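Student: below are the sequence and a predicted model for it; my questions follow.
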Amino acid sequence: MTSCCLLYLYKQPSLPLPLHPPLPISALLTHLLVYISGDKMVSGSYTVEVPFNVSAARLWKGAIEEPHILYPKLMPDFFSKAERIGEGVGAINVFYFAPAANLPPGSLNKNKIEVLDEATFTFKNSSVEGGLLGVRVQSFTYESVFVPSGPDSCVAKIKFEYETIGDQDLSEEEIKPNREGSVGVLKAVEGYLLANPDVYA
């Protein structure tokens, strides 16, 4: 729940973002118990692959270059506003949640852009504030690669990596909102682009 990734608050229920019809999504979850400076933690990751019926270039423009513009426009019930502070790698995306997101008033998600490679449609950010950060995880990153599969289609390969606070791994209940939310916002952008074929053409 952006980039393109949105990390929702601890125990946040799954948001009814536009995920219809059912998507052929493949997912993989891995985790590893490790020790750093004598403290236990879990280093984990999970991946999602989702097909889209728009080109990688158009999806990149909408979901990666202008999520701060499109997300509040396409999903005003969930995002009251958004902003990008700075440009390129190092810029900060801030998303403010609306009441329908069922989060405490003033909730936001702030992410720092770590990788922004339009040539390979590769994007990566790290959580700075909000979501599970400081509650259940000490670090969280989101990475997406849009792989062209045709002139007007692509596959989004999404990977999340995290390090927990303590030795308890994230549960499916904690992972699911973020996984589904990240797909939901991409699907909302896809729907907008299909309805407006001249946008980012």
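Tutor: Happy to help now that I have it. Numbers count the residues shown, from 1 in each chain.

Student: going forward, measure contacts between C-alpha atoms and count neighbours the same way
Tutor: Fine.

Student: tell me which element residue 111 is part of?
Tutor: strand 108-117 (DSSP states H and E).

Student: so which other helices or strands are in contact with that strand?
Tutor: The elements that strand 108-117 packs onto, with contact taken as 3 or more CA pairs under 8 Å, 6 or more residues apart in numbering; DSSP states H and E, are strand 92-97, strand 122-129.

Student: put this next to the previous one:
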Amino acid sequence: MHKAFVVAINTKTDSHQIPSQSWVVLQSERQRSTMGVYTFTNEIHSPVSASRIFNAITLDPDTIVKKIVPSGIKNIDVIQGNGGPGTIKLINFLEGKPFKYVKHRVDALDKEKMTYAYTVFEGDALIGRIESISHEFKISSRPDGGSTGIQVSTYRTKPGAENKEEEITSGESKDSCVFKAVEDYLLAHPDA
């Protein structure tokens, strides 16, 4: 079953122009299969160039994310690999946060095509009922110098686990907020 819904809108648009300091999720779609797999697809337009967004989200996320969410992330450690496919990162959250840590594995990284994929496979953010969360990003340039990002997230639940869709969708909205925070940081720091 497909349902289209808008995750967030924080802009005024006129025709195809999106002013600076704006962020629009133009399309968001969710699908739930009977096998305990939830898939979310978000298309986001940004005034920030594709290369800057891609680099911030994929090549330098440890530095950028700690700057934009200083009250949430304690540290991000590479425990295996060099940043490319197969790399495993441990993200520790500050005390008092709902979760202590997550581990994620980089599944794919293509700098030329500006695609990136990773899977969260361990940690209390999986709430004991989710086996893994896979994210795939594709960033492309727009004629006005901005970018379009497409994110597909797949939540695979554990067999027999009772899942509350609102818990799963809350994780998806947090991902959209991180994208917005990265965009805001890049707009405020043109040399970053």
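Tutor: Arrived safely, thanks for sending. Every value quoted in this text rests on a predicted model; they were computed, and no experiment measured them.

Student: work out the TM-score between the chains.
Tutor: Superposed pair, TM-score by TM-score structural alignment, normalised by the length of structure 2: 0.78. Supporting alignment: 171 aligned residues with a CA RMSD of 2.3 Å.

Student: first vs last residue of stretch 111-130 of structure 1, how far apart are they?
Tutor: End-to-end distance for stretch 111-130 of structure 1: 9 Å, by CA to CA, to the nearest Å.

Student: now it: buried residues?
Tutor: Using 16 or more other CA atoms under 10 Å as the test for burial, stretch 111-130 of structure 1 gives 111-116, 118, 121-130.

Student: check stretch 55-62 of structure 2 too.
Tutor: Using 16+ other CA under 10 Å as the test for burial, stretch 55-62 of structure 2 gives 56, 57, 58, 59, 62.

Student: now the longest helix along structure 2 on structure 1. Mean distance?
Tutor: Ranked by number of residues, the top helix in structure 2 under DSSP state H is helix 165-188. By mean CA distance after the TM-score superposition for structure 1, the fitted helix 165-188 of structure 2 averages 1.6 Å away from its aligned residues in structure 1.

Student: what range in structure 2 matches stretch 184-195 of structure 1?
Tutor: Stretch 184-195 of structure 1 corresponds to residues 177-188 of structure 2 when matched by TM-score structural alignment.

Student: who's in contact with the matching stretch?
Tutor: Where contact means CA atoms under 8 Å, 6 or more residues apart in numbering, the residues beyond stretch 177-188 of structure 2 that reach it are 21, 23, 46, 48, 52, 53, 56, 57, 64, 65, 68, 192.

Student: out of those residues, which sit inside strands?
Tutor: Among these, the members found in strands (DSSP state E) are 23, 46.

Student: let's have the contacts of stretch 177-188 of structure 2 in CSV, adding distance to residue 174 of structure 2.
Tutor: Shown next, in CSV, are those (distance: CA to CA, whole Å):
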residue, distance to residue 174 of structure 2
21, 19
23, 15
46, 17
48, 20
52, 21
53, 17
56, 17
57, 14
64, 16
65, 13
68, 13
192, 23
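
Student: check contacts around residue 109 of structure 2.
Tutor: For residue 109 of structure 2, the contact set (CA under 8 Å, 6+ apart) comprises 84, 85, 115, 116, 117.

Student: correct me, but the first one touches residue 106?
Tutor: Translated: residue 84 of structure 2. Yes - counting by CA atoms under 8 Å, residue 84 of structure 2 touches residue 106, with 6.5 Å between them.

Student: picking that back up, off-centre distance for the match of stretch 184-195 of structure 1?
Tutor: From the chain centre to the centre of stretch 177-188 of structure 2 is a distance of 12 Å (CA atoms, centre = their mean, to the nearest Å).

Student: next: stretch 114-123 of structure 1.
Tutor: 15 Å.

Student: and residue 56 of structure 1, how far from residue 29 of structure 1?
Tutor: Residue 56 of structure 1 is 25 Å from residue 29 of structure 1, by CA to CA.

Student: the more surrounded of the two?
Tutor: For residue 56 of structure 1 versus residue 29, neighbours defined as other CA atoms under 10 Å are more numerous around residue 56 (24 against 14).

Student: so what's the more buried one up against?
Tutor: Contacts of residue 56 of structure 1 (CA under 8 Å, 6+ apart): 121, 146, 147, 148, 152, 153, 154, 155.
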